[in-house]
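Asker: sequence isn't available, so here's the structure alone:
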């Protein structure tokens, strides 16, 4: 069964954050979001707006399509 898209997106953000050696607080400061919001996203507990997805894509220097490519994070 497919994972929920919010879980997949949260795992993608967590993977990118860790690969960039950032804490949740550092990512929050760099994106303008609150630290607890980052945690909620990473746990798949927040449904983001397209504008917030765009903020992450710009920060990680990815297109929205690349950011949403969850295949990159499968083991």
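Answerer: Now that the structure is in, tell me what you want to look at. Predicted model, so just to flag it, every value in this text is computed and none were measured.
Asker: all contacts plus neighbour counts: C-alpha atoms, from now on.
Answerer: Fine.
Asker: just give the nearest non-adjacent residue to residue 13, would you?
Answerer: Excluding the flanking residues, the one nearest residue 13 by C-alpha to C-alpha, 6 or more residues apart in numbering is residue 42, at 6.4 Å.
Asker: okay, now the one to match up with it:
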């Protein structure tokens, strides 16, 4: 799994766990909703500042959005 896929899966999972729509997360992070959608579909690679903003709005550290699943990192 490449890092874009890791970010996409983690972003979507944490966003849904927080009960946020793509639109609400985008509004809170001051990012366009279509960009959130593109990140979750691995269309774009996010810059580190965007990863940090998204993580903060989800109550996470940026590193949390970039952690590979346990089965892959072992």
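Answerer: That came in fine, so what should we check first? Given the structure is predicted, the values throughout are model-derived calculations rather than measurements.
Asker: residue contacts, whatever residue of the second structure lines up with the residue nearest to residue 13 of the first structure?
Answerer: When the second structure is aligned by TM-score structural alignment, residue 42 of the first structure is paired with residue 40. When contacts are counted by C-alpha atoms under 8 Å, 6 or more residues apart in numbering, residue 40 of the second structure touches 7, 8, 9, 11, 12.
Asker: redo that, cut-off 10 Å
Answerer: 4, 5, 6, 7, 8, 9, 10, 11, 12, 13, 22, 34 (C-alpha atoms under 10 Å, 6 or more residues apart in numbering).
Asker: likewise residue 36 of the first structure?
Answerer: 24, 25, 28, 42.
Asker: tell me the SS of it?
Answerer: helix (DSSP: H, G, I helix; E, B strand; the rest coil).
Asker: pull the most distant pair out of the contacts of residue 40 of the second structure.
Answerer: 6 and 34 (18.8 Å; C-alpha to C-alpha).
Asker: so residue 24 of the second structure versus residue 57 of the second structure, what's the distance?
Answerer: Going from residue 24 of the second structure to residue 57 of the second structure by C-alpha to C-alpha, to the nearest Å gives 10 Å.
Asker: between these two, what contacts are shared?
Answerer: Residues touching both residue 24 of the second structure and residue 57 by C-alpha under 10 Å, 6+ apart: residue 15.
Asker: thanks a lot, see you next time.
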